[in-house]
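Asker: here is the input, now give the coordinates:
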Amino acid sequence: MGLEALRVKNLRSLSDTPQIPIRPITVLVGRNSSGKSTFLRTFPLLKQSVERPTESPILWYLQRRIDFGTLNNAINDRATERTVTFEFTVLLPLSTEVTLRDTPPRFHVSMTLAEGQPPHGSFVQGYDITQPDFAVTASLRFSPTGRLLSFTVDGADMMPQDLDMALSGIAYLLPNIRPGSHGKVKYQPVVPPLHLDPPKWRDTDYDEALLNELARSLRPLYHGKTHDKTLVEIADHVSLGGHDAMWQHLERDSGLSVKKDARKDGHFGHVFQEIFYRTFARLVPWVLDAADMQIADFMSRVAYLAPLRATADRSYRLQDISVDDVDPDGQNLAMFMYSLSEAERASFAAFTEEHLEFESKIDISGLNAEILVREPGGSRHINLVDIGFGYTEVLPLMAILWSTCCRERGADDPPTSLLAIEQPELHLHPAHQVKLAGAIASAWRTSRDAGREVKIMVETHSEGIVNGLGALIQKGVIGAEDVQIVIFDQDPETRQTDVRIAGYTPDGALNDAWPFGFFAPVADG
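Answerer: Here you go, the predicted structure:
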């Protein structure tokens, strides 16, 4: 279950990306300002948006976290429409009960945001919800106040008769629609561990208007004296499926006899087509509700390491606080290491020594702590500030890799969903960049083997990391299917970015989608 792919439109230099799958290891490459960092930062952006109560879906700015400014700042300069769109490919749990099939249903849920009036931020301008198995799409458009202005399924009007609907209720990221034109959306932070057993919170009148519209579309199938309440009960048990399966349910499982003229046309007739569309429309609140929880659950468990790590200090004042995770800038590294148990400190030291041949430890003296490092072949540990800037940069990286992927976690401790890392190769010698590919692959494999797989996404300029992953595939350490390379190629004249996905052959070579001479220097003139 959960988030499978992400697509963004009109976000900074990204006019549109394909649906980019969330693979075990994803490497984002491209020249400066091509959009690769923008795409990667979308994940911590959405994380900070679901971690705090907000007035609008996206928290565009958070101090010491992700700063996109405002929606107006974030919109692509050449966008003809002043909107930003996030499209999520989500695998919903069977408990959502939106399809007749016994396999988890997959939906593409696209949320388009526009700029609101101060003091409020961006608002949901529209949704597009596609079910690829049945090639059907619902489109919903809203006013700045959240009122539902139009609702179509494959172009057919699905607006309830004589009834206003609006975005309202509780949401993490994707607000839902309910009857009434003066709804209020309360964006709540993700608190419970949704990944364990996603809760379902729906009011009894959640989709009453859409249910009644579906019941009306059923009337031509049955005897004219069929009670409205009976039609509503039948409609309440209709789910999306293949036309044959849905027709069988309506004809055999409803408890009523289908009229002869309706039976003659079956699922080829216009009556059934209306029922099919109304069924999909009626299920939209279920889909939004379930997708909201799946996306919020995934984003709340994202870990992120920024490209500019904190400068090391010679010593750190100890504090009586518990630190479970490494900050995006590594500023709390000393307190993180101090909070580890002796066994965990030994495990972390072994991880850095195995992959980059150095060992780190925390040394306590009174109320102060020092981070010490022993270089390859060194006889003693040296203070981090005396050993070179490269170690200052790489130590937070190794800490977050070990912490999210290799550290033993309790049964109730939510596992990291995605580790997003910017420029892991900073200040590292090319030979160590190749070794870093091994650390990334090893960390992912450790998490997978422990049954709590952590996907890893890396934004990099490093040819060593790209080649290092290929070498690991060639050796059989990881599979070619485990790694994808997303290439961001910006046109120097139009400044528009083309995004395409490449990868590796089973023997570790870059496949045909990789552009020839990508890492070669750009010729002048």
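
Asker: going forward, measure contacts and count neighbours with C-alpha atoms only.
Answerer: Fine.

Asker: and the lengthiest helix in the chain, what's buried?
Answerer: As assigned by DSSP state H, the longest helix anywhere in the chain is helix 270-300. Applying a neighbour-count criterion of 16 or more other CA atoms under 10 Å, one finds 271-272, 274-300 buried in helix 270-300.

Asker: one more: stretch 502-512?
Answerer: Residues 502-506, 508-510 are the ones in stretch 502-512 that count as buried (16+ other CA under 10 Å).

Asker: try stretch 220-240
Answerer: Applying 16+ other CA under 10 Å to stretch 220-240 flags 221-222, 231-232, 234-236, 238-240 as buried.

Asker: distance check, Ala369 against Val323.
Answerer: Between Ala369 and Val323 the computed distance is 15 Å (CA to CA, to the nearest Å).

Asker: those two: who's more crowded?
Answerer: Neighbour count, other CA atoms under 10 Å: between Ala369 and Val323, Ala369 has more, with 20 against 16.

Asker: and the more buried one, what does it touch?
Answerer: By CA atoms under 8 Å, 6 or more residues apart in numbering, the residues touching Ala369 are 315-318, 334, 362-363.

Asker: out of these, which end up buried?
Answerer: Among the contacts of Ala369, those classed as buried by 16+ other CA under 10 Å are 315-316, 334, 362-363.

Asker: can you tell me which of these lies closest to Trp444?
Answerer: Nearest to Trp444 among these is Ala334, at 24.3 Å by CA to CA.

Asker: quick one: that closest one and Ile371 touch, right?
Answerer: Yes. Using CA atoms under 8 Å, Ala334 makes contact with Ile371 at a distance of 6.5 Å.

Asker: which residues do those two both contact?
Answerer: Ile362.

Asker: returning to that earlier point: so which of the buried ones among the contacts of Ala369 belong to helices?
Answerer: Counting by DSSP H, the part of the buried ones among the contacts of Ala369 found in helices is Ala334.

Asker: one more, please, to line up against the first structure:
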Amino acid sequence: MYSYRVRNLRSFSDDPNSEYIEICPLTIFIGTNSCGKSSLLRTFPLLRQSIESHTSGPILWYGKYVDYGAFSEAKNKSSSSEIIFFDYKFDLRGDSSLSFSQNEDLSVDLSLGVTGIEKSTVFDSLTVKALGVEVSVKYNEDGAFNVYVNGEITDAILTVNNKKSQGFIPSISLLGWRGGAEGCDLGDVENSEDIELNYYELIDKYNYYQAISRDGVKRLYETLSSKLQGDYENFYDFEREFLNGFYFDGIESVSEFDSFSLLSKEELFNVQKELLVAYFPTFIDEVNHYFECYFQRVKYIAPLRSTAERFYRFQDLHIDEVDHTGSNLAMVLRNLSNHQMRLFKDWSLNNFGFEVYVPVSDSLHYEILINIDGQETNISDMGFGFSQILPIITSIWLTEYSKSNPLSIRGRIPITYVIEQPELHLHPKMQATLAKVFAKVAMFKRNIGSPINIIFETHSKTMIDALGDVVEEYGGRESINIVILEKENNITKVTQTGFDDEGDLLKWPIGFFSGR
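Answerer: You can find the predicted model right below:
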């Protein structure tokens, strides 16, 4: 995921030319109270709770992690538009059915529009740009969905499943053609070996495998057939083999056809474009899977974490992820092996100056201890800041300890930490230390090819200054994006800045922290 933006959500405008937020290993949101920081940051856990749940629409506004209320409360109330847009720029890396090799990146721009009907949120529009082609699906007044390719309407009619969302984007399938032909199962054709249909009759009659662009599929075949090698009585066998191969295995498998070796680079690019348009529902399935993989790897930590308890009741549960409030922190630590516990103690000591551990006990109750300079203290007797920082550092360490970052079938997708106000109840020295640990972890993981993105909002000038110190000493200013949010006439304006090589901020508003 390269960048994203929201439009018409809370205080954000519906301007299609509004700025995208660049996602870096470290992305920091800064602004005054009620300027839109949380609304922008919480879209990450919003998408995670929407994808993880069985929903009746594309967005679950109120769920496990965050609460936007409902569509009517999430929409910008000062706007006349009744559509909220979620816009993303990302890569399908190597495993797209449109990729010729696993080393090929396929850049995609996606915009999903949702609207409200009564109390429900429903799909309104979808626009995808890839390979120089723009495909849009838009709701019309007749209750159907029109399909546009580069701004021109096609003759395809799509149906969108709003009743049971199986991902961020509702499932899309071909309903038929404006000329009256209906989608038809190909079983009767595939089981008839003696049938002789030319390619055009086949497409016209059966809408082969949900192809939404009849002309596009024809152009694709014409490109390939002009380069065909081999002796064919007719092209029917080749047609079936090619189309079946693409649908099930992608373009990389069908590229083994002799004809591909004779195609120019431009012709290969045209093949990809025609496939994208012709089999748009299949491509959307791939995009949906990418979003599922990406947002399931989002780890959200809320601004107010659970307070510490003196003792915790033993439960025979295995939990390996700190929840967004830190309420299960004790169980996560309790599930660490002795070896993991030693590593965590050493890590917390080296980075923060104290050890955290759960001693072994035969009791049904256990406690979290903090060791500072050899003095052990129950966490409930420590300052409130310890209960607020421990869920953060434990969650970060769990990823730091995991030296592998498993490959999804969509390529290497980063773990994204989304943290609200990590500095709460922390002394400025500890705030600076935490910021430096964020930078260390994010930059190190990026360098070893196992990326972590950390996105957080803060009111702490100390944390910003500490990141500047990191840049001055170690470099890496391109890995940090400072996002300044300010309100003008009830609309949030976004400015993105960063550090120079000396660690000084660029484009910093005068009086931003002091108010003078």
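
Asker: could I get the TM-score for this pair?
Answerer: Superposed pair, TM-score by TM-score structural alignment, normalised by the length of the second structure: 0.78. Supporting alignment: 455 aligned residues with a CA RMSD of 3.7 Å.

Asker: rewinding a little: what is the longest helix of the first structure packed up against?
Answerer: strand 2-11, helix 36-51, strand 83-91, strand 136-142, strand 148-153, strand 176-179, helix 208-218 (3 or more CA pairs under 8 Å, 6 or more residues apart in numbering; DSSP states H and E).

Asker: angle of it against strand 136-142?
Answerer: Angle of helix 270-300 of the first structure versus strand 136-142, following axes from the mean of the first three to the mean of the last three CA atoms, to 10 degrees, is 70 degrees.

Asker: who's in contact with the closest residue to Gln19 of the first structure other than its chain neighbours?
Answerer: Nearest non-adjacent residue to Gln19 of the first structure, counting by CA to CA, 6 or more residues apart in numbering: Arg7, 4.6 Å away. Contacts were defined as CA under 8 Å, 6+ apart; by that measure Arg7 of the first structure touches 16-20, 86-88.

Asker: next, count neighbours for the closest residue to Met443 of the second structure other than its chain neighbours.
Answerer: Distances taken as CA to CA, 6+ apart place Pro25 nearest to Met443 of the second structure, at 6.7 Å, with adjacent residues excluded. Residues near Pro25 of the second structure, counting by other CA under 10 Å, number 26.

Asker: what of the one 5 residues further on?
Answerer: The local packing of Ile30 of the second structure (other CA under 10 Å) involves 24 other residues.

Asker: that one against Leu40, yeah?
Answerer: No. Using CA under 8 Å, Ile30 of the second structure is not in contact with Leu40; the gap is 11.3 Å.

Asker: next one: the residue lying closest to Lys47 of the first structure once chain neighbours are set aside from Gly390 of the first structure, what distance?
Answerer: In space, Lys47 of the first structure comes closest to Met299 once its chain neighbours are excluded; the distance is 4.6 Å by CA to CA, 6+ apart. Noted for Met299 of the first structure: a distance of 30 Å to Gly390 of the first structure, by CA to CA.

Asker: next one: Gly35 of the first structure
Answerer: Taking CA to CA, one finds Gly35 of the first structure at 26 Å from Gly390 of the first structure.

Asker: what do you get for Arg52 of the first structure?
Answerer: 34 Å.

Asker: over to Ser139 of the first structure?
Answerer: 50 Å.

Asker: so between the two, which is more surrounded?
Answerer: Ser139 (20 against 14).

Asker: picking up where we left off before, what residues are up against the residue nearest to Lys47 of the first structure?
Answerer: Neighbour list for Met299 of the first structure: 43-44, 46-47, 50, 417 [criterion: CA under 8 Å, 6+ apart].

Asker: that one maps to what in the second structure?
Answerer: In the second structure, the residue matched to Met299 of the first structure (TM-score structural alignment) is Phe295.

Asker: for Ser339 of the first structure, find the nearest of the helices and strands packed on helix 270-300 of the first structure.
Answerer: Nearest of those to Ser339 of the first structure, taken as CA to CA: helix 36-51 at 23.4 Å.

Asker: so what's the residue count around whichever residue in the second structure pairs up with Lys475 of the first structure?
Answerer: In the second structure, Lys475 of the first structure lines up with Glu473, judged by TM-score structural alignment. Counted with other CA under 10 Å, residues neighbouring Glu473 of the second structure total 12.

Asker: doesn't Glu473 of the second structure fall inside a strand?
Answerer: No. Counting by DSSP: H, G, I helix; E, B strand; the rest coil, Glu473 of the second structure is not found in a strand; it is helix.

Asker: any idea how far it is from Asp504 of the second structure?
Answerer: For Glu473 of the second structure, the distance to Asp504 of the second structure - CA to CA - is 12 Å.

Asker: and for Ser327 of the second structure?
Answerer: Ser327 of the second structure sits 38 Å away from Asp504 of the second structure, going by CA to CA.

Asker: one more: Ser111 of the second structure?
Answerer: According to CA to CA, Ser111 of the second structure and Asp504 of the second structure sit 35 Å apart.

Asker: what do you get for Ser173 of the second structure?
Answerer: From Ser173 of the second structure across to Asp504 of the second structure, the span is 52 Å (CA to CA).

Asker: how much does the top strand by length along the second structure stray from the first structure?
Answerer: When the second structure is parsed with DSSP state E, its longest strand is strand 105-117. Comparison of strand 105-117 of the second structure with the first structure after fitting gives an average deviation of 1.0 Å (mean CA distance after the TM-score superposition for the first structure).

Asker: packing partners of the following helix or strand past that strand?
Answerer: Remark: after strand 105-117 of the second structure, the chain's next helix or strand is strand 120-130, criterion DSSP states H and E. Judged by 3+ CA pairs under 8 Å, 6+ apart, strand 120-130 of the second structure is in contact with strand 105-117, strand 133-139.

Asker: looking at these, which is nearest to Ala439 of the second structure?
Answerer: Ranking these by distance to Ala439 of the second structure, with CA to CA as the measure, places strand 105-117 first at 27.0 Å.

Asker: which residues are contacting the closest one?
Answerer: Residues external to strand 105-117 of the second structure that are found in contact with it (CA under 8 Å, 6+ apart): 58, 71-72, 82-94, 96, 99, 121-131, 169.

Asker: quick one: the residues in the first structure that it pairs up with.
Answerer: Counting by TM-score structural alignment, strand 105-117 of the second structure corresponds to 104-116 in the first structure.

Asker: and that stretch, how far out from the chain's middle?
Answerer: Computed by CA atoms, centre = their mean, to the nearest Å, the separation of stretch 104-116 of the first structure from the middle of its chain amounts to 12 Å.

Asker: same check, this time on stretch 126-134 of the first structure
Answerer: 17 Å.
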